[in-house]
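# Turn this into a model:
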Amino acid sequence: MNFLHQEFEAGPDDTVEVVLDGQANVMLLDPANFENYRNGRSFRYHGGLARYSPTRLVPPHQGRWHLAVDLGGQGGSVRAGVRVLRGMTATG
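Sure thing, here's the model as predicted:
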């Protein structure tokens, strides 16, 4: 499984901003769900198919988070930039 990955600490007062050069699945996962994702098991996440860039996600609670970006099994490649905007919740 090929995917891009970033790990960080964030909470509901923060916004995770992802800039993509094409469409991709953008998934915000807690550590347990990230481990399930990596091992091909059932998992839960926040996010989904990002058709537009930038994509912004707000973690539902404070903690350690993993952001995974993948093409959902499709061929090709994607580049992504990720930053956590501290104290800035997403609008719109």
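
# make it CA atoms for all contacts and neighbour counts henceforth
Will do.

# what residue of this structure is the furthest out?
Largest separation from the mean C-alpha position in the chain: residue 75, at 19.5 Å (Cα atoms, centre = their mean).

# The residue lying closest to residue 22 once chain neighbours are set aside - how many residues pack around it?
Using Cα to Cα, 6 or more residues apart in numbering and skipping residues adjacent in sequence, the residue nearest residue 22 is residue 78, 6.1 Å away. Residue 78 has 15 neighbours, counted by other Cα atoms under 10 Å.

# Before we compare anything, build this one as well:
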Amino acid sequence: MSTNGFPYTHYDLNDQRSGSVIEITLTAVANVRLMTHANFDLFKNARKHKFLGGVAKKSPIRLSIPESGHWHVVVDMEGHPTKAESSIKLFPPPKPAPRPRFNQAS
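Predicted structure coming up:
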């Protein structure tokens, strides 16, 4: 895909729960953007948008979903001379720790 004159790779994460973690593996330095569905629409139309992430100089990187909803990841090469291949893995939010049970004194 391409927008603003630079190519990008798009991953539609669909609905994700808060606390889910996305691990992005890259073969070169790239921009990684985690954004809501509304912000992805703005991005596609070359409009001002908000995202989590930025320039990824190490791989893999991990980003957490801050709130439940429809999310997207974009990997783009804007400002970088090489093309990066990418892949992602999704990890569900951690299960809450069990609450300790207290015995009653007799």
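
# and the counterpart of the residue nearest to residue 22 of the first structure in the second structure, what helix or strand is that in?
Correspondence of residue 78 of the first structure to the second structure, assessed by TM-score structural alignment: residue 84. Using DSSP states H and E, residue 84 of the second structure sits in no helix or strand.

# Quick check: residue 84 of the second structure touching residue 25?
No - here residue 84 of the second structure does not reach residue 25: they are 9.6 Å apart, not a contact under Cα atoms under 8 Å.

# How about residue 64 of the second structure, nearest residue that isn't a chain neighbour?
Excluding its sequence neighbours, the residue lying closest to residue 64 of the second structure (Cα to Cα, 6+ apart) is residue 21, at 4.4 Å.

# And the one you found, what's its match in the first structure?
Taking TM-score structural alignment for the superposition, residue 21 of the second structure sits opposite residue 15 in the first structure.

# residues touching that match, list them.
Contact analysis of residue 15 of the first structure by Cα atoms under 8 Å, 6 or more residues apart in numbering lists 56-59, 84-90.

# Next, find the distance separating it from residue 3 of the first structure.
According to Cα to Cα, to the nearest Å, residue 15 of the first structure stands 21 Å off from residue 3 of the first structure.

# do the same with residue 36 of the first structure
Applying Cα to Cα to residue 36 of the first structure and residue 3 of the first structure gives a distance of 14 Å.

# Next: residue 81 of the first structure.
13 Å.

# One more: residue 11 of the first structure?
Computed with Cα to Cα, the distance linking residue 11 of the first structure and residue 3 of the first structure is 23 Å.

# Pick out whichever of these two has more residues nearby.
Comparing residue 11 of the first structure with residue 3 by other Cα under 10 Å, the one with more neighbours is residue 11, at 19 against 15.

# Give me the nearest residue to that one, chain neighbours excluded.
Nearest non-adjacent residue to residue 11 of the first structure, counting by Cα to Cα, 6+ apart: residue 62, 3.7 Å away.
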